[in-house]
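Colleague: Sequence plus predicted model, see below.
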Amino acid sequence: MSFLPPLALYIHVPWCVRKCPYCDFNSHALSGALPEAAYIDALLADLDAEMINVQGRPLTSIFIGGGTPSLVSGAGYQRLLAGIEARLTLAPDIEITLEANPGTFERERFLDFRRAGINRLSVGVQSFDNDALARLGRIHDADEAVRAISTAREVGFDEINIDLMHGLPGQDKARALADIDQALALAPSHLSWYQLTLEPNTAFYSHPPTLPEEDVLADIQDAGQARLEGAGFQRYEISAWSRPGHEARHNLNYWRFGDYLGIGAGAHGKISRPDDEGLTIERRWKTRQPETYLARHDDPRGFLAGHRRLSRDERGLEFLMNALRLSDGVPRALWHQHTGLDDARLDAHTRAAIARELMSETHSRIQATPLGLLFLNDLLALCDDSVLARS
């Protein structure tokens, strides 16, 4: 068998208590009881249909996202993960991450998650400022966030990510740094620290709040970066910081253009298959609406809503869109291994960006320069334009 990229699994839980005004994910406010058993049945049936895409590979990581996956019980996850393990080989050191909302935490629930085999939590705090949380439409307050993370550690979670946003309505540098300081005081292994953006099809996009000016945003970014580095955190991706050795393996697989199965309402997957030219790469996505997804369990059409084979130029650009987010880039060998393309096509994609000193040119790595990381969108546009100019 030809070389294939590592394989991960993404599981989507589409329900939440309340839709946040900035959220553009496939999430739906829960009305009535959570159809937990039926949804887990559907997830396992969805996985059965994806088994043809495994091609003998073990799972390196599992990520359960949403929505609010912590609405599902520990017993539900025990059944789901047992079903996954019965179908697939799991890497001995597999990372299994669950997104959790502080507004849904209980000590016994977190303990049950750990007993089920989940070994990493990603806690969606966003801010420790109660005024900011209210503006963001969050259902928890700062005290609940602190208690949730402390409780997670008490019940045995050593790997904890805190999701934290900056550039919030009314936020200045002092408030942004206060959020970072509170997060650091809770001793997480990982921080996702990213700027609030107004995405289409969200309430904030339709009725935008007043956000900080560009110079304030720049001050926040510079001061926050210095504070995190001073605390021993490394910025290994545009918005991801970790203590050494605690990078998110699941996200690294995305950024290195690895493969992943996607199961659940609206889940996306990326699958590589060997062919005569090296690799075929396909994007796959599942039906979005939870009710429709559940109904597909007994439907001959299955759960797949669509799929698309990437062209050779799309493969190259998508690889770069991911790899160049990493501070250290990726080994050059991954270009051919994960896209099936030769070095001449890599040179065509990157020639203009290298000339503008947004990318470094080495024989061993594909990497953005510090300037390229600062102007990542410009860098990626040059990679795309270089293909258009060659075509």
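Modeller: Structure received.

Colleague: drop to CA atoms for contacts and neighbour counts, all remaining ones
Modeller: OK.

Colleague: what ranges do the helices span in the stretch 251-391 of the chain?
Modeller: Secondary structure of the stretch 251-391 of the chain (DSSP state H, counting those that start in this stretch): helices at 290-295, 312-323, 333-339, 343-355, 370-374, 376-390.

Colleague: Can you give me the buried ones in the first one?
Modeller: To tie it back to what came earlier, the one meant is helix 290-295. P290, Y293, L294 (16 or more other Cα atoms under 10 Å).

Colleague: so how far is E229 from E237?
Modeller: 13 Å (Cα to Cα, to the nearest Å).

Colleague: for H307, that is, sorry about that
Modeller: Taking Cα to Cα as the criterion, H307 is separated from E229 by 41 Å.

Colleague: for P200, same thing?
Modeller: For P200, the distance to E229 equals 33 Å [Cα to Cα].

Colleague: So which of these two has more stuff around it?
Modeller: Neighbour totals were compared for P200 and E229, and E229 leads with 15 against 12 (other Cα atoms under 10 Å).

Colleague: follow-up on the earlier one: name the nearest of the buried residues of helix 290-295 relative to L164.
Modeller: Closest approach between those and L164, by Cα to Cα: P290, at 27.6 Å.

Colleague: residues near the spatially closest residue to that closest one that is not a sequence neighbour, how many?
Modeller: Closest residue to P290 apart from its sequence neighbours, by Cα to Cα, 6 or more residues apart in numbering: A265 at 5.7 Å. By the measure other Cα under 10 Å, the count of residues near A265 is 31.

Colleague: ok, and here's another one to check against it:
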Amino acid sequence: MMDLPPLALYIHVPWCVRKCPYCDFNSHGVGRDTELPETRYIDALLADLDQDHHAVQGREIVSIFIGGGTPSLLSASAYQRLLDGLRQRLIFARDIEITLEANPGTVEQTRFEGYRRSGINRLSIGVQSFAAGQLEALGRIHSGGEAKRAVRSAREAGFDNVNLDLMHGLPGQTLAAALGDIEQALALEPTHLSWYQLTLEPNTEFFSHPPPLPDEERLWDIQDAGHDLLESADFSRYEISAYARPGRQAHHNLNYWRFGDYLGIGAGAHGKLSSIDPAGRWRIERRWKTRQPEAYLRRMNDPRGFVAGGQTVERRALPLEFLMNALRLTDGVDVEDWENHTGQPLSELTPRLEAARRQGLLTTSPSRLQATPQGLLFLNDLLALFDEEA
């Protein structure tokens, strides 16, 4: 019988100071002075995990990612209690990566130091841009100077693994401005850069009232020049929008892209869980938790628990589910990962794999599922070949 995929843990903190106009995550603006229900929320997170614990099935946790919202609104003592509770319930991998998302303007030196003492060993700082006009257009609450101070404070607090989130294709952004953001980020010596294009997502203010964005030609110029600048600074692209120093790829995101499992706890958190029944039948389920923070907290004493819904991934949907993650990786994945993470034989994909190779979108390697440079550029076209609904 095949082993289950590696298991990670995602923890969602739903509050932020102010919701950004491009954000489609489950985030709820509360202003700067609102006292958050930290104690109740940590209690709820641990109770949520207790209800999901059966899905662990003896696996160790390879990574933890605390996202939001703005997780850095919670105190270091809250995370100390949370991580202590997690250690009592779970087996942590020896080299576990524990990431906290932090936004400049919501943290100071002493809080970073407390986060580090609690066991958090990686920060992901939401810079997005260093330009005042762009930050204002994006609805960010920090300045470029505050972003730089936050990164330096993180370093001084002992964090040697720091990701910076940067966006490009911003309203009215020029090539020079986009490259200027990258240059300022590189000067801060992060270990990882998530450099992604602004997209207008449904149910956001930007979707309802689109800002003037760069045209397609300028976007191509920004992407090409930005990629070259990052590569020249020894940042290797390992996923469509992720660049890392050698050995500093994000463990948690790699687990997502390789179709690993992950528990999701917290308001609106999503999880993906695999199981194998006694007859050897493989089952993959996606589930999600109650979204509204107060409703989530009330589920503590509700016999229904925290789960708001779930869906079993149908066999015919597995190729697209797997490949829409795996093919984002520039190196792709071993063909064995398909069978190990889906329980299905690769032979079922042969006609579609051959079609993708004929179109020059997939490499001809017999041992890897890997997009060609052309396939990465036109990933949606490549994935359409595996979409049963297309």
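Modeller: Right, received. Where do you want to start? Note that the structure is predicted; figures quoted are calculated from it, not measured.

Colleague: Please report the TM-score between the two superposed chains.
Modeller: Once superposed, the chains reach a TM-score of 0.98 (TM-score structural alignment, normalised by the length of the second structure), with 387 aligned residues with a Cα RMSD of 1.1 Å.

Colleague: Which position in the second structure pairs with R332 of the first structure?
Modeller: Alignment note (TM-score structural alignment): R332 of the first structure maps to V335 of the second structure.

Colleague: Show me what R365 of the first structure lines up with in the second structure.
Modeller: In the second structure, R365 of the first structure lands on R368 (TM-score structural alignment).

Colleague: L184 of the first structure too?
Modeller: Using TM-score structural alignment, L184 of the first structure lines up with L186 in the second structure.

Colleague: in the first structure, which strand has the most residues?
Modeller: Longest strand in the first structure, counting residues (DSSP state E): strand 90-100.

Colleague: Whichever helix or strand comes after that one: how far from the chain's middle?
Modeller: Using DSSP states H and E, the next helix or strand after strand 90-100 of the first structure towards the C-terminus is helix 107-116. Here helix 107-116 of the first structure is found 23 Å from its chain centre; the criterion is Cα atoms, centre = their mean, to the nearest Å.

Colleague: how about helix 107-116 of the first structure: buried residues?
Modeller: Within helix 107-116 of the first structure, the residues scored as buried using 16+ other Cα under 10 Å are R109, F110, L111, D112, F113, R114, R115, A116.

Colleague: and it, how far from the second structure on average?
Modeller: Compared with the second structure after the fit, helix 107-116 of the first structure shows a mean deviation of 0.5 Å (mean Cα distance after the TM-score superposition for the first structure).

Colleague: returning to what we had before: for Q78 of the first structure, state which of the buried residues of helix 107-116 of the first structure is nearest.
Modeller: Out of the buried residues of helix 107-116 of the first structure, the member with the shortest distance to Q78 of the first structure (by Cα to Cα) is A116, at 4.4 Å.

Colleague: Hmm, the closest one is touching A75, no?
Modeller: Yes. If you go by Cα atoms under 8 Å, A116 of the first structure and A75 touch, sitting 7.1 Å apart.

Colleague: what sits in contact with each of these two?
Modeller: Applying Cα atoms under 8 Å, 6 or more residues apart in numbering, one finds that no residue jointly contacts A116 of the first structure and A75.

Colleague: Tell me how many other residues crowd the residue nearest to the match of L184 of the first structure when sequence neighbours are not counted.
Modeller: Closest residue to L186 of the second structure apart from its sequence neighbours, by Cα to Cα, 6+ apart: A233 at 7.8 Å. If you count neighbours by other Cα under 10 Å, A233 of the second structure ends up with 11.

Colleague: aligned partner of A233 of the second structure in the first structure?
Modeller: Aligned partner of A233 of the second structure by TM-score structural alignment: A231.

Colleague: any idea how far its match is from D328 of the first structure?
Modeller: Taken as Cα to Cα, the span from A231 of the first structure to D328 of the first structure is 20 Å.

Colleague: again with L334 of the first structure
Modeller: Counting by Cα to Cα, the gap from L334 of the first structure to D328 of the first structure is 13 Å.

Colleague: returning to that earlier point: tell me which residue of the second structure matches up with the residue nearest to P290 of the first structure.
Modeller: Looks like A265 of the first structure aligns to A267 there (TM-score structural alignment).

Colleague: Please look at that match and H12 and confirm they touch.
Modeller: Yes. With contact defined as Cα under 8 Å, A267 of the second structure counts as touching H12 (6.2 Å).

Colleague: all strands of the stretch 201-350 of the second structure, in order?
Modeller: Under the criterion DSSP state E, counting those that start in this stretch, the stretch 201-350 of the second structure contains strands at 236-239, 242-244, 261-266, 270-276, 282-289, 307-312, 333-334.

Colleague: for the ones you listed, which one ends up most surrounded?
Modeller: Across the strands of the stretch 201-350 of the second structure, averaging neighbours per residue (mean count of other Cα atoms under 10 Å) puts strand 261-266 on top, at a mean of 27.

Colleague: Next, the angle helix 335-342 makes with that one.
Modeller: Relative orientation of strand 261-266 of the second structure versus helix 335-342 (axes from the mean of the first three to the mean of the last three Cα atoms, to 10 degrees): 50 degrees.

Colleague: Which strands or helices does strand 261-266 of the second structure pack on?
Modeller: Helices and strands touching strand 261-266 of the second structure, by 3 or more Cα pairs under 8 Å, 6 or more residues apart in numbering; DSSP states H and E, are strand 7-13, helix 38-52, strand 270-276, strand 282-289.

Colleague: Which parts of the stretch 51-200 of the first structure are strands?
Modeller: 59-66, 90-100, 120-126, 159-166, 190-195.

Colleague: For L341 of the first structure, which of those is the nearest?
Modeller: Here strand 59-66 is closest among the strands of the stretch 51-200 of the first structure (Cα to Cα), at 24.2 Å.

Colleague: Tell me the counterpart residues of that closest one in the second structure, please.
Modeller: Going by TM-score structural alignment: strand 59-66 of the first structure matches residues 61-68.

Colleague: Cool, thanks, signing off.
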